[in-house]
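Chemist: Fold the following and give me the result.
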Amino acid sequence: MHPGRQLAVLGLVFVVLYLLVFFAAGAEGSARDRLHPKLGLDLIGGTQVTYQASLLTNGQVPPRQNMEQARDIMESRVNALGVSEAEVVIEGDRNIVVSVAGKEADELKNIGQAAQMRFRKVLKATVDVAAAAANPPAASAAPSGSAKPSAGTTKAPNISGTSKPSTAPSTAASGGQGGGEQAPNPSASAPAPTATAAAPSASALPTPSASAAPVPGTAIPTRADVEKKVGPEAWAAASKLTDVPDLSQNPQAAVPLAKFGTLTGLEVNALTPEMQYNVPTISCKQLQDRPNGAIDDEHAKATACDKSGRKMYMDVAKVIGTDIASASPQYDQQQGQWVVSLDFKTDGQKKWADLTREAYNKTANDGCENAAGALGGDGQHCHVAVVLDKTVISAPEIQGVLTGQSQITGNFDAKSARQLADQIQYGALPVTFTAGQAMTVSPTLGTAQLKAGLLAAAIGMALVAIYAFFYYRLLGTVIFLSLILSGVLTYGALVFLGRATGFTLTLAGIAGFIVSLGVAADSFVIYFERLKDEIHEGRSPRSAVPRAWVRARRTIISANTITIMAAVVLYIVSIGAVKGFAAALGLATIIDLMVVFLFRHPIMTMFANTKAFLSPRVSGLGKVLPARTKSDEAPRTSRAKEA
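Modeler: Alright, predicted model coming up:
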């Protein structure tokens, strides 16, 4: 063999790993900062958020079964971020407490979202004009078009997918899959400019005056409560509206409706979807402040806004989140952006095809062409809104009948695409939650236990090294160097995985690394004892090395494979700290197996060609070589006497 080749491969692995540690995405700060692993909640503390479940409509707390299901979904969402060993526990009847390591709460902000996805045909759309409606120009001023929805230049997020040809002819049609229908454009994106009016800030809205009638002391305001608060004149004016008033022609049209701008999100939720859309003084902020689950009813029409500040009145939901089989983040090379890819179930795919066919083959009674001005379409086909909880995340004009895999596109990065995919993938929460303030929690063990764990690892390695030098001498050097190399590679992998996948080092993980020292020592014992057996059988030390490797290799691979399989099974069936122990044990065992092939055997081959290896006192083969030498000399002496 050529040991230099294996050592070169190992050197390349080492260089690549530490280049990733120092220069891969997420590596920031000084060299020391970049070498710092991600530590767990028990060692450095972290962030804790309490999610409180909303009461049911009958005023009762959610069933325990629903709370358990919600806890499992939240834990799955956290674990999808990486091996973070988060603590997700039910506290009392209504609270779920989620704790993760670190001082930032970013990883927790989406864990408790309902993730109710609905696909709704957009019937009407307008730019949010609440700010302009609350501050109309003087009555004597000439009408201004400043409040009129206008098209912007920002491209809206969209959804696209594989489409079959449609029966409706289209001059813009190009290509398609299937047969019997004229092919439409297979993309459902809306390339035309879209409205981009920003949602008004809270300061731009009218604030409740001291004389405003307070909502009666009920936990959930009713429509009658809201009518009393805004007054009979404002309520009557709102009830007569059939669409959003054109403020460019009549800026004073919103004046009688000003008190609707004083409503809270809970009070706005008591209004009909039609009134929520038609009243211009109801802003996107008020709609977003509605309670979670406000528009989850798939059999009811709904009003919601997208992040660009466009208000939409939408049809009943004909495709829902449970119709989706899987969701995954992908980087679309053609579009140069992150997307969320959707695969529908069999029934869901049919519903999705029917919905896109209905939107594409628009009828005269749809009226959905009214949305084209605000959403940037050409008015030839309807738009379909993808609604997540209370927010429209995409509203493309459908330009084909989509029958295959579809993609949600928008202003996603890798992290936000992953979060959305995980929310869809792991399902909607059966209970609606409200997130409390994020709190910093102190470590349950702390740095003292971390130092104790590292000290235990150092003592374990030192004992193995002392025993190896005492028993194997020169061969003990191979053991010591292998352990050092395994430790350096394991540490680099730990730092990189913590940054790339969220792998978190806890005290249980340190225990896994300590146990792996015994696995590594077993590999040495198997190899070196096999080497002694070969010498006992009459082979020279140099010829015994390759033969001992061949015979020990299978045993080493089998032993390490069993350890890795045990770690995988333990990782799958366990939770929390035990999962971290299994991950650390499996990682260390894999690295040890790599060191066996790329370092231990090549270095032994090189040692076998040295004079020191043939010396019984230096090589550690002292009891084997003299016995073999005496057995070789006895036949030579008898042959000399006979001569």
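Chemist: CA atoms for contacts and neighbours, from now on please.
Modeler: OK.
Chemist: Could you find the closest non-adjacent residue to residue 339?
Modeler: Spatial nearest neighbour of residue 339, chain neighbours left out: residue 409 (4.8 Å); criterion: CA to CA, 6 or more residues apart in numbering.
Chemist: Please verify my assumption that the one you found contacts residue 340.
Modeler: Yes - judged on CA atoms under 8 Å, residue 409 makes contact with residue 340 at a distance of 6.6 Å.
Chemist: how about this one, so we can line them up?
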Amino acid sequence: MAAPKKGRGPSGGQGRPGRTLALILIAMAALTGAMFWSGDTTPRLGIDLAGGTTITLKASPEPGQSQSAVNQTNMATAVGIIERRVNGLGVSEAEVQTQGEENIIVNIPKGVDEEQARKQVGTTAQLYFRPVLNVAGSEPAQPTPSGSPSPSGSASPSKSPAPGASAGGDKADPPAAGAPSPSTTAQGRPVPAGLQKAPSPKASPSTAPSGAPSAPTTPGATTPAPDAKLQQQFTALNCADDKQRGKVGKARPQDSVVACSKNSSGQWEKYLLGPAELNGKDVDDAKGVIDQQSGQWIVQMDFTNEGSKKFQKITSKLSQQPSPQNQFGIVLDGEVASAPYVRETLSARAQISGNFTQQSAQDLGNILSYGALPLTFREESVTTVTAALGGEQLRAGLIAGAIGLALVIIYLVAYYRGLALIAILSLLASAVLTYTLMSLLGPAIGFALNLPAVCGAIVAIGITADSFIVYFERIRDEIREGRTLRPAVERGWPRARRTILVSDFVSFLAAAVLFIVTVGKVQGFAFTLGLTTLLDVVVVFLFTKPLMTLLARTKFFGGGHPWSGLDPKRLGVKPPLRRSRRVSAPIDPKEA
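Modeler: Down below sits the predicted model:
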């Protein structure tokens, strides 16, 4: 019969525990190095610790909509609109995300007025139709010797915010031969094809420099010339600068305004726009569809009764203007989503044609349909935390964690003595893995350590210590049965392993359910609890067990030193009794 390999226990223990320890130590070093390399050496703090405002919005259908309107598509559209609105406040590192099926969480860092933030995220997004007075490239315009504007690439609507047009000539280019013509809908009604994405601008000797906006001068002009201050703002505007772009577009509907957009080639363009002629409430419905005649994607718009009258009036005027004054900008929250030009007078129904893809046509249709947010949102809760209060909460959480950890260590030292060293080293390994992962998950997935998450980390100390206790007690049970330490370490591991896995599985399952069914800050507690539970399994299997195997080979632990925590006398192990021959006792005869 072949002898068992050296170092391998009778229960399938690890034959080379040193390699396993080296593996987890290398992983810890790699995570620590990645943390320092990324520059994020501390976990990202949540609003309740760093200070700021958290707004929880609950979605419900618009009047006349069914509950099915609260779906993933509409929620994603709402998140995009609200995110643009929050960014319009000049907020950095703001977070807008869905939680569950009906909630949107808006986290705004400190330094932002709470009342202004609440108005921005909870109110209807503003969609306006404004006539275009001038278009230019994104850089501050400089007049060329010929007086012609620098041409920019043709624009095509894309994901919001997306441009619709860029034109700089005196006259709109005629539509291409393949441009969609009036078509018939499924209901049999003709659809006017009076709107088309503006072509690429062409230089013209008579065109004013792009830095000097020119107002319409022909009869039927829709707006008066903008004032000199707005003209200077348009000339100096650089849409490629985030700070400058964040300050434009904030004007009353009756005022002229400058706005930015990005064309199909990814270049920023700036627009000078007149007062709003329509708003998002005038659009009854809009959607991206395929033109049956051309096979191209187009966007169909239906207006309300009041919107039809306004649209007919503005398109009648714009169709008589030269380019770019024959365009109107569809402006969502201060950015131009599209800027088609008008070829004829339109009223109740119109279509926008151009080089649309399916996605860009559907995105523009969503923008037009949801000039307001696609759903109604009401505030479920608004929480504002100052930086000072957040710092106090963080300190209180850390103190509570330190007290809990100290009590656990005191108990381990008092009861397990030398075995407490293994438990403390395992807790340190778990702490290093938890800290580095939390620091890396901040920039990776946006994880922020809030106060409930700190509570989850504190609870995890007890869960991790419980795993050590289970293993230690199994070893001590084996010693009580008369085995020496090295066989006891290997024989106690299979039973301890089974108990640890079942316990951690129940803990992780509870964390997963809590993460799924809750919203808000409670999810931070559930996420941290689940993460630390997984790390507990890693540490016990790859650190505690091999470390215990190595220390069992030392004289201090293997010899059962009184301070090792494995002293047979302290564990109540009695020496085996000597076997002796029994003397049979005489049996008294029984009486009959």
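Chemist: So for residue 409 and residue 340 of structure 1, which sits in the more crowded spot?
Modeler: residue 340 (26 against 22; other CA atoms under 10 Å).
Chemist: and the more buried one, that one's in a helix?
Modeler: No - Residue 340 of structure 1 sits outside any helix when classified using DSSP: H, G, I helix; E, B strand; the rest coil, being strand.
Chemist: That one contacts residue 419, doesn't it?
Modeler: No - counting by CA under 8 Å, residue 340 of structure 1 stays clear of residue 419, with 9.8 Å between them.
Chemist: Residue 15 of structure 1 pairs with which position in structure 2?
Modeler: In structure 2, the residue matched to residue 15 of structure 1 (TM-score structural alignment) is residue 29.
Chemist: residues making contact with stretch 500-518 of structure 1?
Modeler: 26, 37-43, 81-85, 449-450, 453-454, 456-457, 460-461, 483, 494, 497-498, 577-578, 580-585, 588-589 (CA atoms under 8 Å, 6 or more residues apart in numbering).
Chemist: Trace that stretch over to structure 2 and give me the residue numbers.
Modeler: Under TM-score structural alignment, the counterpart of stretch 500-518 of structure 1 in structure 2 spans residues 444-462.
Chemist: next one: that stretch to chain centre, how far?
Modeler: Offset of stretch 444-462 of structure 2 from its chain centre (CA atoms, centre = their mean, to the nearest Å): 17 Å.
Chemist: Repeat that for stretch 500-519 of structure 2.
Modeler: 22 Å.
Chemist: Over in structure 1, find the residue span it aligns onto.
Modeler: On the basis of TM-score structural alignment, stretch 500-519 of structure 2 is assigned to residues 556-575 in structure 1.
Chemist: who touches the aligned residue in structure 1 for residue 20 of structure 2 in this structure?
Modeler: Superposed on structure 1 with TM-score structural alignment, residue 20 of structure 2 falls opposite residue 6. By CA under 8 Å, 6+ apart, the residues touching residue 6 of structure 1 are 597-599, 602.
Chemist: and the gap between residue 6 of structure 1 and residue 561 of structure 1?
Modeler: Distance, residue 6 of structure 1 to residue 561 of structure 1, by CA to CA, to the nearest Å: 21 Å.
Chemist: What segments of the stretch 251-400 of structure 2 are strands?
Modeler: Assigned by DSSP state E, counting those that start in this stretch, the strands in the stretch 251-400 of structure 2 fall at 257-262, 268-273, 278-279, 283-290, 297-303, 328-332, 335-338, 340-342, 349-356, 376-385.
Chemist: buried residues in the fifth one?
Modeler: By that I understand strand 297-303 of structure 2. Using 16 or more other CA atoms under 10 Å as the test for burial, strand 297-303 of structure 2 gives 297-303.
Chemist: which stretches of the stretch 1-150 of structure 1 form helices?
Modeler: 3-23, 31-34, 41-44, 64-79, 130-134 (DSSP state H, counting those that start in this stretch).
Chemist: would TSV of those with distance to residue 392 of structure 1 be doable?
Modeler: TSV is the format used below for the helices of the stretch 1-150 of structure 1 (distance: least, CA to CA, whole Å):
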stretch	distance to residue 392 of structure 1
helix 3-23	37
helix 31-34	39
helix 41-44	35
helix 64-79	22
helix 130-134	18
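Chemist: average distance between the helix or strand hosting residue 523 of structure 1 and structure 2?
Modeler: Here residue 523 of structure 1 is covered by helix 507-536, with elements defined by DSSP states H and E. In the superposition with structure 2, the average deviation recorded for helix 507-536 of structure 1 is 1.6 Å (mean CA distance after the TM-score superposition for structure 1).
Chemist: Could you find the closest non-adjacent residue to residue 422 of structure 1?
Modeler: Of all residues not flanking residue 422 of structure 1 in the chain, residue 77 sits nearest, at 6.2 Å (CA to CA, 6+ apart).
Chemist: How about residue 143 of structure 2?
Modeler: Distances taken as CA to CA, 6+ apart put residue 209 closest to residue 143 of structure 2, at 5.2 Å, once the chain neighbours are dropped.
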